[in-house]
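> Need coordinates for the below:
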Amino acid sequence: MSNLYLGLMSGTSMDGVDVAIVDFSKIKPSIIDCKTYDYPPALVRTLNSLCASSGNELVAMGHADREVAEVFAHAVNDILLKNEISASKIAAIGSHGQTIRHHPCGNNGFTLQIGDPNTIAVLTGIDVIADFRRKDIALGGQGAPLTPAFHQAIFRHSHHSRVILNIGGIANITHIPSDAQQSVLGFDTGPGNTLMDAWCQKHLSLPYDANGAWAAKGSHDAQLLKKLLNEPFFTLPAPKSTGRELFHLAWLEQHLADYPKSVSKECVQTTLAMLTACSIAQQINQLEGVEEVFVCGGGASNDFLMECLENELVECDLRTTDDLGVSPDSVEAIAFAWLAYAFNLDMPGNLPSVTGASRPAVLGAYFPAH
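As a prediction, the model looks like this:
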């Protein structure tokens, strides 16, 4: 069997799909290529509408399920063409899909990702492994985050206790102790870029605040920050996960409506950057013995956010996964290539110490191309 896999990942930012070609023939995976492919604007609007209740949701979701899959398949075919790699050389595609709802708690908790894997398999001619989260939820887990098992396999260091911090739309951390006998911990910390992006889209008509330039012009409002940090999610014990179901523009605007004084739009953006930095740092600072924090995801490119985060962290070095030889933009896509690889090798893809599942499990379902 080939050791070449593709990983497809689209996160809570809902702006496109990251695609990675990964070679697992050696102990440390080799990344052949990684690219990002944007969603068409009309699909972005549909996906955002599917994150909240609306009319005719089921039909809209059905169409979007196929449209997302078509974007994913185009991305696969394009990156293989550019690298002159035949589809027959790929063992499988690991597709995360696009999350549109994540409600893992309570009776019959669920998570829902779209991007029909059957369509991806047909349009690429490559077997697809998908639907990674629901087995973990069936076992009583959160179904998220799933990347810690990959982080443990690839980034553990025998002498340094590390945190891998992913700042996508939502931020999550993986704590990897240097002692292999200690359990790996991982959980969502709260908002990553999602609130900053939403505020920027509303008031600047830009998809995001490039390098945090707008936020850097202002100063944060300490009382507003304190009010936002009172959100109960931040003090919940792990395992825990969240999404845009909680941290969305209406959540922010309700807090602003209840706030007794007027705050400039620029000041709000600065405060949101501080909210992300403080909510992450508070939870990392509670972990024992952390020496290094490596950042991946879109937030790694936000210079102002990284500066805020560095100021809030206590006694640990802050770097990006570039220093580990992996581009911050490719880590999540590589992780889902690894989950497909783990599926084919009958290896567990979850960590019960992270998700709260009752046992380790092989994650995913198989969608053959032929």
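
> contacts, neighbours, all on C-alpha from now
Fine.

> Do a quick rundown of the helices in this protein.
With DSSP state H, the ranges of helices along the chain come out as 41-49, 57-82, 117-124, 134-138, 147-155, 194-204, 213-217, 222-229, 249-257, 265-285, 303-312, 331-344, 352-355.

> quick one: Glu70 and Glu84, what's the gap?
21 Å (C-alpha to C-alpha, to the nearest Å).

> between those two, who's got more neighbours?
Taking other C-alpha atoms under 10 Å, Glu70 and Glu84 do not tie; Glu70 has more neighbours (19 against 9).

> so what's that one up against?
Gly115, Thr119, Ile120, Leu123 (C-alpha atoms under 8 Å, 6 or more residues apart in numbering).

> In CSV: the residues you listed, plus neighbour count.
As requested, the contacts of Glu70 are exported to CSV (neighbours: other C-alpha atoms under 10 Å):
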residue, neighbour count
Gly115, 28
Thr119, 21
Ile120, 27
Leu123, 17
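
> Tell me the one of the residues you listed nearest Asp78?
Minimum distance to Asp78 across these is 11.8 Å, recorded for Leu123 (C-alpha to C-alpha).

> Identify the nearest residue to the closest one in space, disregarding sequence-adjacent positions?
Ala73 (6.1 Å; C-alpha to C-alpha, 6 or more residues apart in numbering).

> cool, and Ala180?
In this structure, Ala180 finds its nearest non-sequential neighbour in Ser158, 7.7 Å apart by C-alpha to C-alpha, 6+ apart.

> burial measure for the one you found, as a count.
For Ser158, using other C-alpha under 10 Å, the count is 11.

> Second input sequence below; structure requested for side-by-side comparison:
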Amino acid sequence: MSIGNYYIGIMSGTSLDAIDVVIAQRTERGLIQIAGMAPAMPETLRQQLLTICADKKFDLQTLGEVDHLFALTCADVVNQLLKKSKIDASQITAIGSHGQTIFHSPLTAMPFTQQIGDSNIIAAKTTIPCISDFRRMDMAYGGQGAPLVPAFHQALFAIPTEQRIILNIGGIANVSILGADNSVLGYDTGPGNMLMDAWIEKCLGEPYDKNGHFAQQGYVNKALLEKLLTDEYFSLSAPKSTGREKFNLLWLEQHLVHKQLSNVDIQRTLLEFTAITIADQIKLHSEKAAVFVCGGGALNPLLMQRLQQRLTNHIVSDTNALNVDPMFVEAIAFAWLAEQRLLENPIPLKSVTGAARDAILGCVYLPR
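This is a model prediction of the structure:
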């Protein structure tokens, strides 16, 4: 198939709050977003995904139906964006779809990762080739299959004159350390918004803490904070990756046993927990590099403030400073991964995931 200049990226992460879709164009600067939208995840679908991800009892019929429904939803958002942007599907070379992760298990005897969102359906309903299943070839070569975005961060943001750090704060937070020598290191630091989202939904029925307002009403509880920080994940060396199967509401509630704390104090403590676990990892690798934040956490002013206060030698801003919308960096990454798959370029990730070699990632689904 011919390689064109327009690609679509679809991303829905561990936060389960929205489906991010972008149209990106290949330019001399790289793959640049020209349109995007992030409609909220339909509530029925969101609750079904939460049930599956929480490892509650469900059958294969339910899993298959949610796989189908999620794909239909993604295709519908793609078609909406094309209509809104007045771009014909025939102009799009391919869609890169991350799929929705329902379980990630890189360290078990038989490592695996599972994403749903049938790419056959996305290709058929949009008439555009769809590329997905980006993680498992990396895992086949002994890697963790995550995070994938550091390779894209390197391609788009790295410069030969200075070290830069790209910090994605979605449900899980991951960091990319971009060296001036073209080196890249990246891994999941731990929870991003996930625990804060889970707690405010339990308390107020809200999917996230808008502008950190709920957390601003509380105080950090030192005893709870210290207990949360004892989790073994934070002492693991990279490569490492994690997700909702590890850090979830049950994990949090196990740390709250016998503790009589106000809801706002727990929320504030969770925010501080996220800031500390991120900042500590950044300081391991950099004394003063600029930190550019993307993902939903970039919209939380209290979290951004606490990151800056804990990274006193660093300037913390969001990726708007690099002329990229922080809400769509990951979606653009999957448009880029689709392009790289069609070009048959190995993705330079072995220094990130621990794979034995860099590999060509993704499977192609053609609507014909």
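
> overall similarity of the pair, as a TM-score.
Overlay of the two chains. TM-score (TM-score structural alignment, normalised by the length of structure 2): 0.97; 366 aligned residues with a C-alpha RMSD of 1.1 Å.

> still on that earlier bit, for Lys35 of structure 1, see how far away the residue nearest to Ala180 of structure 1 is.
Per C-alpha to C-alpha, Ser158 of structure 1 is found 31 Å from Lys35 of structure 1.

> same thing with Phe247 of structure 1?
28 Å.

> wait, isn't Tyr187 of structure 2 in contact with Lys350?
No. Using C-alpha atoms under 8 Å as the test, Tyr187 of structure 2 is too far from Lys350 to be in contact (11.7 Å).

> ok, those two, which is more surrounded?
Remark: of Tyr187 of structure 2 and Lys350, Tyr187 carries more neighbours, 25 against 22, as counted by other C-alpha under 10 Å.

> OK, contacts around the residue nearest to Ala180 of structure 1?
Shown in contact with Ser158 of structure 1 (C-alpha under 8 Å, 6+ apart): Ser178, Asp179, Ala180.

> Any quick PyMOL command for the buried ones out of the residues you listed?
Buried residues within the contacts of Ser158 of structure 1, by 16 or more other C-alpha atoms under 10 Å, are selected in PyMOL with:
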select buried, resi 178
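
> Closest one of the contacts of Ser158 of structure 1 to Gln223 of structure 1?
Ser178 (38.2 Å).

> Quick check: the aligned residue for Ala353 of structure 2 in structure 1?
Residue 353 of structure 2: Thr, not Ala. Alignment note: Thr353 of structure 2 maps to Thr355 in structure 1; criterion TM-score structural alignment.

> State the distance from its match to Ser241 of structure 1.
Remark: distance between Thr355 of structure 1 and Ser241 of structure 1 (C-alpha to C-alpha) = 8 Å.

> Then Gly190 of structure 1?
According to C-alpha to C-alpha, Gly190 of structure 1 and Ser241 of structure 1 sit 8 Å apart.

> quick one: what's aligned to Thr44 of structure 2 in structure 1?
Aligned counterpart of Thr44 of structure 2 in structure 1: Ala42 (TM-score structural alignment).

> quick one, what contacts the equivalent of Tyr5 of structure 1 over in structure 2?
Mapped onto structure 2 by TM-score structural alignment, Tyr5 of structure 1 lines up with Tyr7. Tyr7 of structure 2 sits next to Ile23, Ala24, Gln25, Ile92, Thr93, Ala94, Ile95, Gly96, Ala335, Trp336, Ala338, Glu339 when contact means C-alpha under 8 Å, 6+ apart.

> are any of those buried, and which?
The neighbour count (16+ other C-alpha under 10 Å) marks Ile23, Ala24, Gln25, Ile92, Thr93, Ala94, Ile95, Gly96, Ala335, Trp336, Ala338, Glu339 as buried among the contacts of Tyr7 of structure 2.

> which one in structure 1 is aligned with the last one?
It refers to Glu339 of structure 2. Glu339 of structure 2 maps onto Tyr341 in structure 1, by TM-score structural alignment.

> Apart from its neighbours in sequence, what residue is nearest that match?
Here the residue nearest Tyr341 of structure 1, using C-alpha to C-alpha, 6+ apart, is Tyr5, at 7.1 Å.

> Which residue in structure 1 aligns with Asp265 of structure 2?
So Asp265 of structure 2 corresponds to Cys267, using TM-score structural alignment.

> give the contact list for that match.
Neighbours of Cys267 of structure 1 in contact, by C-alpha under 8 Å, 6+ apart: Ala215, Gly218, Ser219, His220, Asp221.

> Of the residues you listed, which is the nearest to Leu324 of structure 1?
For those, the closest approach to Leu324 of structure 1 (C-alpha to C-alpha) belongs to Ala215, at 28.6 Å.

> right, and that closest one touches Glu266 too?
Yes. Using C-alpha under 8 Å as the test, Ala215 of structure 1 is close enough to Glu266 to be in contact (6.3 Å).

> between those two, which one's more packed in?
For Ala215 of structure 1 versus Glu266, the count of surrounding residues by other C-alpha under 10 Å is larger for Ala215: 25 against 19.

> residue contacts, the spatially closest residue to the more buried one that is not a sequence neighbour?
Leaving aside its sequence neighbours, Ala215 of structure 1 sits nearest to Thr270 (C-alpha to C-alpha, 6+ apart; 4.2 Å). By C-alpha under 8 Å, 6+ apart, the contact set of Thr270 of structure 1 is Trp214, Ala215, Ala216, Lys217, Gly218, Ser219, His220.

> Also Gly16 of structure 1?
The contact partners of Gly16 of structure 1, by C-alpha under 8 Å, 6+ apart, come to Ser10, Thr36, Tyr37, Asp38, Tyr39.

> Narrow the residues you listed to those that are buried.
Judged by 16+ other C-alpha under 10 Å, buried ones among the contacts of Gly16 of structure 1: Ser10, Thr36, Tyr37, Tyr39.

> Looking at those residues, spot the one nearest Asn107 of structure 1.
Proximity of the buried ones among the contacts of Gly16 of structure 1 to Asn107 of structure 1 (C-alpha to C-alpha) peaks at Ser10, which lies at 27.2 Å.
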